[in-house]
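K.L.:
Return atomic coordinates for the entry below.
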Amino acid sequence: MTPTDTVRCGVFRPGEPGYAEECFSFNPNHPLEPAVVVAAETADDVAQAVRFARARSMPVAVNATSHHVVHPAREAVLVTTSRLGEVTVDVERRTARVGAGVRWQQVLDEAGKAGLAPIAGSAPAVGVVGYTLGGGLSPVLGRSLGYAADHVRRIELVTADGEQRVATPEDEPDLFWALRGGLGNFGVVTAMEFDLFPHARFHGGGLYFPGADAAAVLHAWREWAPTLPEDATTSVMLQRLPPLPALPEPLRGAFVVHLRFAFLGTPEEGERLLAPMRAAAPVVLDLVGDKPFPAIGEIHLDPTDPIPHHSGAVSLAEFGPDVVGKLLELAGPGVDCPLLGLEVRALGGALDREPSVPNAVPSRGVPFLVFGLAVGGPESRDELAGHLAHVSAELRPWALPRRLPTFLLGDDVAEDRVRAAYGAQYERLAAVKKRYDPENVFRFTHNIPPAA
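P.N.:
Down below sits the predicted model:
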């Protein structure tokens, strides 16, 4: 029997037309090479694909927008969910229901028509479901409202037995807890419903400073960021940009400090809050302004095209003068640093508070997050991954073990590091895994094996 005998949608095997397109990965350094691909068009297709896999003792992998591929899934049935593209906004209830293949920009645009906003991330091209299952850190709403996972109302999924289930606070409450923060360990999500919020605009964007002034900017930022109200969010990144024609002339091939800022109040109040940073050093490019909420991608200006890259992240307990000094030593002026960027995000606010319906997001109480990004293919993996590991090692004196799941990158997907990232929540997640996936069918994400 073949998948086409049981599944009424596209089925692709290695070497066949369409296989490579279904196995697309946003990061070519992490390709997908499954034994067979099922291109699901409905939740029933997903269920049939899982049943086919289980009847043959094959594991199951999932791919929607491929922004966070961890393993190649060579022996697996890969279920692609990009065709599950429904977006429905209920203006009266202030909710959105989305299919598993939906990207944040689609929700931003649809909700924005009604002056509503989701807790979307810095890269609107990223898929809604994967981002939310990993917690979901917003550059605009996070500090005032918490993680995206905190505001999910309903999750529709197919579990390892091939059954379609609905998880809510009332139905399958343990599964609902684990899904929100536990990534893809518990099934194939086919749809999700979550809250929207009455924000039509924000004041924000980026300020770029000369890299030569990195010390002044970082020290000013470390004193300024803790003074911000919860409806303001900021991060700062040391960037060594390539000489690409698409970049504005002041940034082309330049070493700069990119300050990111977003505020939910008036432009006048936003400018008052931003004034200390404008005074920290000369600004070479000012992209801050009053913007419609669907334009949140203009804050970080993350890449939208696939690019081979390596990345890593560290949670920090503090961001004091010693940490600034270490970052300057690692990536400051005059340093031969191969990273495209080294970023610090200020968290806090509602990100520290448990939501009304608790979930498995393990990073509450983490005040700062450092993220490193390097561009390069497999041939440069040892050098770039080694440098990212060096950054992590140098920051270890200030590091915290708890991590935001979507920032478990590179070697951090190893089981011992995943266990450390979840801390006390890990055993409960493993128990839920044992109940819903005792054979560890879904093991190609940041895997949490079932409890013994």
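K.L.:
CA atoms for contacts and neighbours, from now on please.
P.N.:
OK.
K.L.:
give me the element Arg54 is part of.
P.N.:
helix 43-55 (DSSP states H and E).
K.L.:
next helix or strand past that helix?
P.N.:
Using DSSP H and E, the first helix or strand after helix 43-55 is strand 60-63.
K.L.:
Any buried residues in that next one, and which?
P.N.:
Neighbour-count burial for strand 60-63 flags 60-63 (criterion: 16 or more other CA atoms under 10 Å).
K.L.:
Rebuild these as TSV, extending it with distance to Val441.
P.N.:
Rendered in TSV, the data for the buried residues of strand 60-63 read as follows (distance: CA to CA, whole Å):
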residue	distance to Val441
Val60	6
Ala61	8
Val62	11
Asn63	15
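K.L.:
Of these, which is the nearest to Gly289?
P.N.:
Nearest to Gly289 among these: Asn63, at 35.8 Å, using CA to CA.
K.L.:
so how far is Ala55 from the closest one?
P.N.:
21 Å (CA to CA, to the nearest Å).
K.L.:
For His151, see how far away Lys113 is.
P.N.:
As judged by CA to CA, Lys113 and His151 stand 20 Å apart.
K.L.:
Settle it for me: which of these two has more neighbours?
P.N.:
Between Lys113 and His151, counting by other CA atoms under 10 Å, His151 is the more crowded of the two (21 against 13).
K.L.:
Quick check, the more buried one in contact with Asp195.
P.N.:
Yes - contact status for His151 versus Asp195: in contact at 5.6 Å, counting by CA atoms under 8 Å.
K.L.:
Sequence B follows; please return its structure for comparison with A:
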Amino acid sequence: MKHADIQPLASLVEGPVLLPGDDGYDDERSGANLAVRHEPDLIVGAARAEDVQAAVRFAAERGLPVAVQGTGHGFAAAARGGLLVTTRRMTGVEVDPERRRVTVGAGVRFEQVIPAAAAHGLAPLNGSAPHVGVVSYVLGGGVGLLVRTHGYAADRVRSLDLVTADGELRTVTPAGEPDLYWAVVGGRDNFGIVTRLEMDLVEVARVYGGGFFYDAEAAPGLLGAYVRWADSTPREMNSSVALIPMPDDPEVPEPMRGRHVYHVRIAYTGDPEEGARLVAPLREAGPVLMEMLRDMPYTESGSIHDEPPVPVPFQRETALLREVGDDVVSTLLEHAGPQAPVPCVIELRHLGGALAEAPRHPNSVVHTDAPYLLSVVTLLFGITADDTRPVYDKLFEALAPVTTGASLNFLGHGANAGAERVRAAYDPADLRRLSELKAVHDPRNLFRHNYNIVPADGGPAAAK
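P.N.:
As a prediction, the model looks like this:
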């Protein structure tokens, strides 16, 4: 493709239109995971909904597959060829305090929404990292910081504007287009590109939050103790635990430097005194290296997990677990603990609570009964994804008897974006319905560089 070929499109678009080799092409295609990048024939940096429409029409006329990227945290299948639409320039945020709602553009991050909502004593159901984009996170389910108290973020979607495969801009609501709403809220970018999303906020102004750090060697039973503790807590208590190999780096606090460290994270929405009482047993689970717990405004809740906002190369695999007993704990530590041949971060997020409640408006997000979400992550510094493969394969094979599916928010990329992993994110009946709706709204599978749902009556496969 040459610049003369894209001039008609560039004349319609406010944002940049880029070909490989153009200044800005590499930055535009990069996301949060440096281990993988899109390699499109063409990029459209959309600044408005009309830009997205023009890009989709251009691609459809030429039979080009379409990918979309906001912040790049929800990376799935890398686009090899085709057209990539980036939405990071679409950053409008409007809070309606009377109706307790927020409307966001397609490129908005939660770090923009949180302070805007906090001015009215409200909060979005964001994840643990506020620099993640809103749209992809919410439409993938939204396993948030307050998931036990308030459920999936997806359950709060009120309406969205969607550019479908024909290039039309449609406003989708539960009442106006219930089937398409059901499909998009859970099916993400399989049915079009969202340019605007409206969702409910919750009345949360502060949390009792922070965490405990333990030396894993000095607290060998910490993982099991955490699970037993978490299983006894009320829905106002949101928590997770991670086993982290800390680097021997001067920027790491001295008590944790060069050690495997357990980090228990807390976000309690109730009274801070009651929160302090509830977490007291954790102090007896092992010697505490550091304790960082306090009553904090919700605007500071990103400090609880304190996830770095800088892009890094990493490999991640996840599973939803139907139970976490002593045998599961032993399996995790055996395959991915301190003695693993590659360094692994093991994280367990406690679910349940409000997830048991049916959403006000049905959507295609499932697996609401799993009590824990497991993530295993390896930073690829001097390590390749192939190096992690034997470790991850053995771990997840051993965990298969207690695995009950996967979360779309955490599937990962490459092989983890393939058909088998996509099936794990849905109920079989729901996946059939999604496939049938895909055949209605995108029969040529234009939107296939993603966690792809193939049209029921055929169409190009995701890898093509």
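K.L.:
Spell out the residue ranges of the helices in the stretch 1-150 of the first structure.
P.N.:
19-22, 43-55, 104-112, 128-133, 142-145 (DSSP state H, counting those that start in this stretch).
K.L.:
Let me know the outermost residue of the second structure.
P.N.:
Ala4 (37.9 Å; CA atoms, centre = their mean).
K.L.:
all strands for the stretch 151-300 of the second structure, in order.
P.N.:
Counting by DSSP state E, counting those that start in this stretch, the stretch 151-300 of the second structure has strands at residues 157-163, 169-172, 193-200, 206-215, 237-245, 260-268, 288-297.
K.L.:
Read off where the fourth one ends up in the first structure.
P.N.:
On the first structure, the counterpart of strand 206-215 of the second structure by TM-score structural alignment is residues 201-210.
K.L.:
with the second structure superposed, average distance for that stretch?
P.N.:
Compared with the second structure after fitting, stretch 201-210 of the first structure deviates on average by 0.7 Å (mean CA distance after the TM-score superposition for the first structure).
K.L.:
contacting residues around that stretch?
P.N.:
The contact list for stretch 201-210 of the first structure (CA atoms under 8 Å, 6 or more residues apart in numbering) reads 140, 217, 255-267, 270, 281-293, 296, 298-300.
K.L.:
are any of the residues you listed buried, and which?
P.N.:
140, 217, 255-264, 267, 270, 281, 285, 288, 290-293, 296, 298-300.
K.L.:
ok, back up a step: ok and the helix holding Arg54 of the first structure relative to strand 188-195, angle-wise?
P.N.:
140 degrees (axes from the mean of the first three to the mean of the last three CA atoms, to 10 degrees).
K.L.:
Which positions within helix 43-55 of the first structure qualify as buried?
P.N.:
For helix 43-55 of the first structure, by 16+ other CA under 10 Å, it's 43-54.
K.L.:
what's the closest of these to Arg381 of the first structure?
P.N.:
For the buried residues of helix 43-55 of the first structure, the nearest to Arg381 of the first structure is Ala53 (33.0 Å; CA to CA).
K.L.:
any idea how far Leu179 of the first structure is from the closest one?
P.N.:
22 Å.
K.L.:
Likewise for Leu78 of the first structure?
P.N.:
Leu78 of the first structure sits 20 Å away from Leu179 of the first structure, taking CA to CA as the criterion.
K.L.:
which among the buried residues of strand 60-63 of the first structure gets closest to Arg381 of the first structure?
P.N.:
Here the nearest of the buried residues of strand 60-63 of the first structure to Arg381 of the first structure, counting by CA to CA, is Asn63; it sits at 23.5 Å.
K.L.:
re earlier: which of the buried residues of strand 60-63 of the first structure sits closest to Gly18 of the first structure?
P.N.:
Of those, the one sitting nearest to Gly18 of the first structure (CA to CA) turns out to be Asn63, at 14.6 Å.
K.L.:
Please name the nearest non-neighbouring residue to the corresponding residue of the second structure for that closest one.
P.N.:
Asn63 of the first structure maps onto Gln69 in the second structure, with residues paired by TM-score structural alignment. Nearest residue to Gln69 of the second structure in three dimensions, chain neighbours excluded: Thr86, at 4.8 Å (CA to CA, 6 or more residues apart in numbering).
K.L.:
Pull the contacting residues for Tyr152 of the second structure.
P.N.:
125, 141-144, 355 are the contacts of Tyr152 of the second structure under CA under 8 Å, 6+ apart.
K.L.:
make it 7 Å
P.N.:
Applying CA atoms under 7 Å, 6 or more residues apart in numbering, we find Tyr152 of the second structure in contact with 141-144, 355.
K.L.:
now for it: what does it line up with in the first structure?
P.N.:
Tyr152 of the second structure maps onto Tyr147 in the first structure, by TM-score structural alignment.
K.L.:
and if you look at Gly107 of the second structure?
P.N.:
Match for Gly107 of the second structure (TM-score structural alignment): Gly101.
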